[in-house]
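Participant: Could you look at this predicted model? Sequence included:
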Amino acid sequence: MAALSAARYLVLRPRGGSLLPPPPGPRLRPPQASLSSLSGMSRGRKVALSALGVLAAGGAGLALALHTAVSASDLQLHPPSYAWSHNGLLASLDHSSIRRGYQVYKQVCAACHSMEYLAFRNLVGVSHTEAEVKALAEEAEVVDGPDENGEMFTRPGKLSDYFPKPYPNSEAARAANNGALPPDLSYIISARHGGEDYVFSLLTGYCDPPTGVIIREELHYNPYFPGQAITMAPPIYNEILEFEDGTPATMSQIAKDVCTFLRWAAEPEHDHRKRMGMKMLMIVGLLTPLIYYLKRHKWSVLKSRKIAYRPPK
């Protein structure tokens, strides 16, 4: 029996183990022991440990929130959501507002900002007639050439010409704006988070800096701009221009019209896309009952038949 017990010990012991018996001393408790010890705690200790865990988690969350709040690089006021007339499911752009917005761009924004992806012909049938757009294009002087002598020359603009740039190159634009490059406005609504809400808030959000915030002389405080310090001076104010249709030129009206114009410039297919969507909904609404009827008609034979099995006699 002793030899059989020794052989069984040699077979069952782990590889590389010692044949000597384990030294006397405290043994490690299995994981179930810690669970049993927690279950054996008094109710007061459990409540205390739970409260300590909640306080630790709350303190960590508060520290993270305070760290985010006092970080100067993250200070930025998010623009509110405005009720634009073209935000409806089937609402179109206000084309009278687009026309006024182009006037704002031409008289105010075009002095610094370009729209190099927009041509004069894009205005035809949207905000102006063809004759009006031709007259607008002829006011611009376009550099063309070379001619027969190999020299460049200037000519009046045509419908196929793009909007003229205010500066010949980016370096000239930086030199005229204290080192800041004015962005192109062709797709500015789609390129900025918030779209027209952000642009409207930026145009109307200039104010004095709060106490403790120091802004350099060539910069201006705007809480909606990342960093709050913007090189562009307040571009619009009340009665900065006179609209052709007699609309009062308040600051909010000017900002609203130019934002509508920029939304159309960034998404000229806006009205066409919604019109096609409405037509598709109408077609689907007509076809759905017909398809459902055909489905019931074709499957009626299979769904109403009865299969009977008659075993052979």
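Facilitator: That came through fine. What you see is a predicted model; the values in this text were computed from it and never measured. Residues are numbered from 1 along each chain as shown.
Participant: From now on I want contacts and neighbour counts done on CA atoms only, so please keep to that.
Facilitator: OK.
Participant: Quote the end-to-end distance of stretch 100-116.
Facilitator: 20 Å (C-alpha to C-alpha, to the nearest Å).
Participant: What residues sit buried inside that stretch?
Facilitator: 100-105, 109-110, 112-115 (16 or more other C-alpha atoms under 10 Å).
Participant: Let's have those residues in JSON lines, adding distance to residue 46.
Facilitator: Output for these, formatted as JSON lines (distance: C-alpha to C-alpha, whole Å):
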{"residue": "100", "distance to residue 46": "69"}
{"residue": "101", "distance to residue 46": "67"}
{"residue": "102", "distance to residue 46": "69"}
{"residue": "103", "distance to residue 46": "71"}
{"residue": "104", "distance to residue 46": "68"}
{"residue": "105", "distance to residue 46": "68"}
{"residue": "109", "distance to residue 46": "67"}
{"residue": "110", "distance to residue 46": "70"}
{"residue": "112", "distance to residue 46": "67"}
{"residue": "113", "distance to residue 46": "66"}
{"residue": "114", "distance to residue 46": "67"}
{"residue": "115", "distance to residue 46": "67"}
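Participant: Save these as TSV, and put in distance to residue 122 and secondary structure too.
Facilitator: Shown next, in TSV, are the buried residues of stretch 100-116 (distance: C-alpha to C-alpha, whole Å; DSSP: H, G, I helix; E, B strand; the rest coil):
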residue	distance to residue 122	secondary structure
100	15	helix
101	14	helix
102	12	helix
103	15	helix
104	17	helix
105	15	helix
109	18	helix
110	17	helix
112	21	coil
113	18	coil
114	16	coil
115	12	coil
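Participant: this is the other structure I want to compare:
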Amino acid sequence: MVRPIGILAGLGIVTAVLWSLLWGAVAYIQSPPQMSAEHYVQHHFQPKKDISFSFDGPFGTYNNQQLQRGFQVYKEVCSACHSLKLVAFRDLEQIGFSKPEVKAIAKGWAIETPTLNPDTGEPSTRKSVASDRFPLPFANDIAARAANNNAIPPDQSLLAKARDEGPHYIYRLLTGYGTQPAELLKKYPDVKTPTGLHYNPYFPNLNLAMAPPLTGEGQVSYSDGTKATVPQMAEDVSAFLMWTAEPKLDQRHRVGWAALIFLFVFTSLTYMAYKSIWADKKNKSL
């Protein structure tokens, strides 16, 4: 009695699965899914922007000269809106700045203190020191929204690790601003860039509040004489933001390779010890 019931139950499950597959196939044929505007742009209007960084791959290392240029771009362009609240000024020593240079950089930023100015009632400020973290560009979220078309600029400390493809995505975004294609608007009229937003095919929903931050060649004057084109500035600041997100990358690579070499040597010695210990016993057993 149990066996026929089991067979019937199995047939019922198989029938339900086949019916679901058949019904799904019919529904797909009758109403095929429509490609979203974002996927359409990804396949038709995203120019290929391949770029390689010195830190790519398991043997990659940071280029301190590039990181210093990237910091300069952040300081002169990005810091007006974006914070680096997890980075301290003294961390800049890791990318080649000397202690006096770090102190001089820190003095260029003012930081609010808990006390109020007794004459004006406004928060008092002091010059930053090397142990301070980079101050926020806005006093609060309300001020940030008011200055950025109701959008809060994200903190950039971990931005390169929070986005898929990290620095490569940042580079594409910074160099990807343009005019919305007429073909896209004809096919997807609902995605027309609203007033106050800016079209960028690399941004997830195609339109973002941030205006193009890199506006043209010479916007930044590099101290090392490098020509400050838009692609160059975008590459440098992308590399710098990768460093802020993962400052120990070089060390991690070195430790990783040392661990792999140790495991290889240890495995080889273990295997040779195994062969040495068991060689006599195998010969005796024969």
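Facilitator: Right, received. Where do you want to start? Quantities reported herein were computed from a predicted structural model and do not represent experimental measurements.
Participant: TM-score for this pair?
Facilitator: TM-score for the superposed chains, counting by TM-score structural alignment, normalised by the length of the second structure: 0.79, backed by 250 aligned residues with a C-alpha RMSD of 2.8 Å.
Participant: thinking again about what came up before, could you identify the most distant pair in the buried residues of stretch 100-116 of the first structure?
Facilitator: Farthest-apart pair in those is 100 and 112; separation 18.7 Å (C-alpha to C-alpha).
Participant: Now the aligned partner of residue 97 of the first structure in the second structure: closest residue in space that isn't a chain neighbour?
Facilitator: Aligned by TM-score structural alignment, residue 97 of the first structure pairs with residue 66 of the second structure. Nearest residue to residue 66 of the second structure in three dimensions, chain neighbours excluded: residue 236, at 5.7 Å (C-alpha to C-alpha, 6 or more residues apart in numbering).
Participant: ok, then the element right after the host helix or strand of the one you found?
Facilitator: Assigned by DSSP states H and E, residue 236 of the second structure belongs to helix 230-245. Later in the chain than helix 230-245 of the second structure, the nearest helix or strand by DSSP H and E is helix 249-285.
Participant: tell me the average deviation of that next one from the first structure after fitting.
Facilitator: Taken over the aligned residues, the distance from helix 249-285 of the second structure to the first structure averages 1.8 Å (mean C-alpha distance after the TM-score superposition for the first structure).
Participant: so that helix corresponds to what in the first structure?
Facilitator: Going by TM-score structural alignment, helix 249-285 of the second structure sits over residues 270-306 in the first structure.
Participant: gap between the most centrally placed residue in the first structure and residue 90 of the first structure?
Facilitator: The first structure has residue 193 as the residue nearest its centroid, 4.0 Å off, counting by C-alpha atoms, centre = their mean. Here residue 193 of the first structure is placed at a distance of 23 Å from residue 90 of the first structure (C-alpha to C-alpha).
Participant: cool, residue 162 of the first structure as well?
Facilitator: Distance check for residue 162 of the first structure against residue 90 of the first structure: by C-alpha to C-alpha, it reads 31 Å.
Participant: More neighbours: which of those two?
Facilitator: Neighbour tally, residue 162 of the first structure and residue 90, criterion other C-alpha atoms under 10 Å: the higher count belongs to residue 162, 18 against 12.
Participant: burial count for the corresponding residue of the second structure for residue 178 of the first structure?
Facilitator: When the second structure is aligned by TM-score structural alignment, residue 178 of the first structure is paired with residue 149. Counted by other C-alpha under 10 Å, the residues lying close to residue 149 of the second structure total 13.
Participant: contacting residues for the closest residue to residue 149 of the second structure other than its chain neighbours?
Facilitator: In this structure, residue 149 of the second structure finds its nearest non-sequential neighbour in residue 209, 6.3 Å apart by C-alpha to C-alpha, 6+ apart. Residues near residue 209 of the second structure by C-alpha atoms under 8 Å, 6 or more residues apart in numbering: 148-149, 151, 196-198.
Participant: Filter those residues down to just the ones in strands.
Facilitator: The strands, defined by DSSP state E, take in residue 198 from these.
Participant: Save the contacts of residue 209 of the second structure as TSV, and put in distance to residue 32 of the second structure too.
Facilitator: Shown next, in TSV, are the contacts of residue 209 of the second structure (distance: C-alpha to C-alpha, whole Å):
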residue	distance to residue 32 of the second structure
148	40
149	38
151	36
196	35
197	32
198	31
